[in-house]
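Asker: Any chance you could fold what I've pasted below:
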Amino acid sequence: MRAPAANPREPRRHHYVPRLLMKRFAVERRPGQFQIQAFDKSNDRVFATAIENIAVESDFNALERDGVRVSLEAGMGKIESAAAEPIARIVQGGTLVGMTMEDRAAIDLFCALQFARGTGMRAQFSALAEGVEARARAIVGADARLDLVGDAEGMKAAALQLIVGSLLEFTGRFNDKDLLLLQAIEGEDFLLGDNPVAMQNARQFGPYGNIGLGVPGIEIYMPISSRFSLAYWCPTLLHQMREGAALADQRLLQARAMSVVGQGVTRAAALAALPEIEALRARLRRIPDGHLAGAAVAADAGNVTRLNSLQVRWAERFVMSRDGGFDIARRMIADDSAFRQGMRPRLD
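Answerer: I've put the predicted structure just below:
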């Protein structure tokens, strides 16, 4: 039976990084025409291209099986459209103030979609299947026919099924995080990887790993322009900062009191400690206070470098920017060739 032809109105070129994101890391050469700089991790090539021509594959979100064509592209387009206006307001205003519950829900769903789709997730699927198959062959024999990996279409089907079956669950994981807005300081720009939802975790959990949407301590980042990045943090992080700030408040009150009523060496020590305690209190309050106010939290050069390193690490192939500055990608790859590809699951 012949598979039905695709709807002629349905786009066949599917972007796995939406243009609504890429245009904010690009230069508008002509009205509505955006050019972005890209770094190819596989071969170190830097090139300029229109955003229509990168992070895109034919029928990436469509599948034909048993004479039936199924495409998720239209549904994904609706999710992108719903998030486009709230994201535009955030970038233009540089603040989360005014965000409604509907805005937050649309952005969370958009970020969950970006987490679940893309070449990075499919590469992880394939690597996991290959790892399981290698383990199985080691047990039952190298000549055993297992076919766990499957072909490219099978991997695509599994990846699309993940989106269909788990997107709402993933969205809930984003929704239960504290949402912050980070702003790169003047002279610094965020990079955009082709797998832009990047994660890190300072906590360690031994062989169980520390990366996952629901893992305690997780930090999730998705840049939305060269100046701004969304940050989804496990609520325990801000809670710890607020506890630390409360202790600093107590120390500050004690030091101020001793600077007034203390005598001799005690008073001198309190006066000397005041600037350090005040600076510590300010550092600990900066992010929690910014979160409560909905204000953008300044990301200094070190913070921007750290977030950009995550974009390089999680990108499967392409890293993009407005100005072509990819020194961090080159350094990371020179230090460790594993950075030429994206994240891979570990089977310990």
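
Asker: C-alpha only now, for contacts and for neighbours.
Answerer: Fine.

Asker: Helices of the stretch 51-200 of the chain, start to end?
Answerer: 73-93, 101-116, 119-140, 152-175 (DSSP state H, counting those that start in this stretch).

Asker: and of the ones you listed, who's closest to R267?
Answerer: Comparing the helices of the stretch 51-200 of the chain against R267 with CA to CA, the closest turns out to be helix 73-93 (46.4 Å).

Asker: Name the residues of the helix or strand where H239 lies that are buried.
Answerer: Taking DSSP states H and E as the criterion, H239 maps to helix 235-261. Neighbour-count burial for helix 235-261, with 16 or more other CA atoms under 10 Å as criterion, is recorded at 235, 238, 241-242, 245, 248-249, 251-252, 255-256, 258-259.

Asker: With distance to N175 as extra columns, can I get those in JSON lines?
Answerer: Putting these into JSON lines (distance: CA to CA, whole Å) gives the following:
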{"residue": "P235", "distance to N175": "11"}
{"residue": "L238", "distance to N175": "15"}
{"residue": "M241", "distance to N175": "20"}
{"residue": "R242", "distance to N175": "21"}
{"residue": "A245", "distance to N175": "25"}
{"residue": "A248", "distance to N175": "30"}
{"residue": "D249", "distance to N175": "31"}
{"residue": "R251", "distance to N175": "35"}
{"residue": "L252", "distance to N175": "35"}
{"residue": "A255", "distance to N175": "40"}
{"residue": "R256", "distance to N175": "41"}
{"residue": "M258", "distance to N175": "45"}
{"residue": "S259", "distance to N175": "46"}
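
Asker: next up, for comparison:
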Amino acid sequence: MATEPNLARWHHYVPRMLLCGFATDRDMITAVRLPGDTTFTATTKSNGAQKHFYSVEAEGQALDAFEKSLGEVEADASRIIRQVVEGRVRLSEEDRSRLAFFIALQAARGPETKRSMEHVASEVLGSTIGASGKEALRRKVA
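Answerer: Here you go, the predicted structure:
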């Protein structure tokens, strides 16, 4: 993976703006290691995040392009959530739609979902190679 100076390296699958809502004034939170036997203290920067979790190598795109797109969705959601917390309960239809998209996105962005998708992709690739052979696959992707 190439190193670029302004590349986002820590990618949060639990948005930091949500973690900050539970943090101390020093950005520390208490987390529970599932299934719930152990607790630990961590920063909002490192908890709910992995290095290069959303990095994707695609021609013409920065490695962190997907992470930056998620950041735009999170910025909208942060603004809307702040309004709700401050007592503004009548959200516009557009804001309700943006918030619903953000909530739905949370269900599909964690490590377990990523592992499941990688497993499915591996199985499909294996089936394709098994059915067509490696040479046929090379011709398709060339």
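
Asker: that older thread, what's the helix holding H239 of the first structure aligned against in the second structure?
Answerer: Matched against the second structure by TM-score structural alignment, helix 235-261 of the first structure finds no partner residues.

Asker: Give me the helices and strands touching that helix, please.
Answerer: Where contact means 3 or more CA pairs under 8 Å, 6 or more residues apart in numbering; DSSP states H and E, helix 235-261 of the first structure is packed against helix 264-293.

Asker: Please look at A273 of the first structure and A255 and confirm they touch.
Answerer: Yes - using CA atoms under 8 Å, A273 of the first structure is in contact with A255, at 7.2 Å.

Asker: ok, now how distant is the aligned partner of A8 of the second structure in the first structure from S259 of the first structure?
Answerer: Under the alignment (TM-score structural alignment), A8 of the second structure maps onto P11 of the first structure. According to CA to CA, to the nearest Å, P11 of the first structure and S259 of the first structure sit 71 Å apart.

Asker: Onto which residues of the first structure does stretch 45-52 of the second structure map?
Answerer: With TM-score structural alignment as the criterion, stretch 45-52 of the second structure aligns to 52-59.

Asker: So what touches the matching stretch?
Answerer: Stretch 52-59 of the first structure is contacted by residues R12, R13, H14, H15, Y16, V17, R19, D194, F318 when judged by CA atoms under 8 Å, 6 or more residues apart in numbering.

Asker: and the third one, what helix or strand is that in?
Answerer: What that stands for is H14 of the first structure. H14 of the first structure is part of strand 13-15 when elements are defined by DSSP H and E.

Asker: mean deviation of that strand from the second structure?
Answerer: With mean CA distance after the TM-score superposition for the first structure, strand 13-15 of the first structure departs from the second structure by a mean of 0.8 Å once superposed.

Asker: in that strand, what's buried?
Answerer: By neighbour count with 16+ other CA under 10 Å, strand 13-15 of the first structure contains the buried residues H14, H15.

Asker: elements contacting that strand?
Answerer: Helices and strands touching strand 13-15 of the first structure, by 3+ CA pairs under 8 Å, 6+ apart, are strand 56-58.

Asker: quick one: buried residues of the strand it packs on?
Answerer: By neighbour count on 16+ other CA under 10 Å, the buried set for strand 56-58 of the first structure is V56.

Asker: How about stretch 117-136 of the second structure?
Answerer: For stretch 117-136 of the second structure, burial by neighbour count (16+ other CA under 10 Å) applies to no residue.
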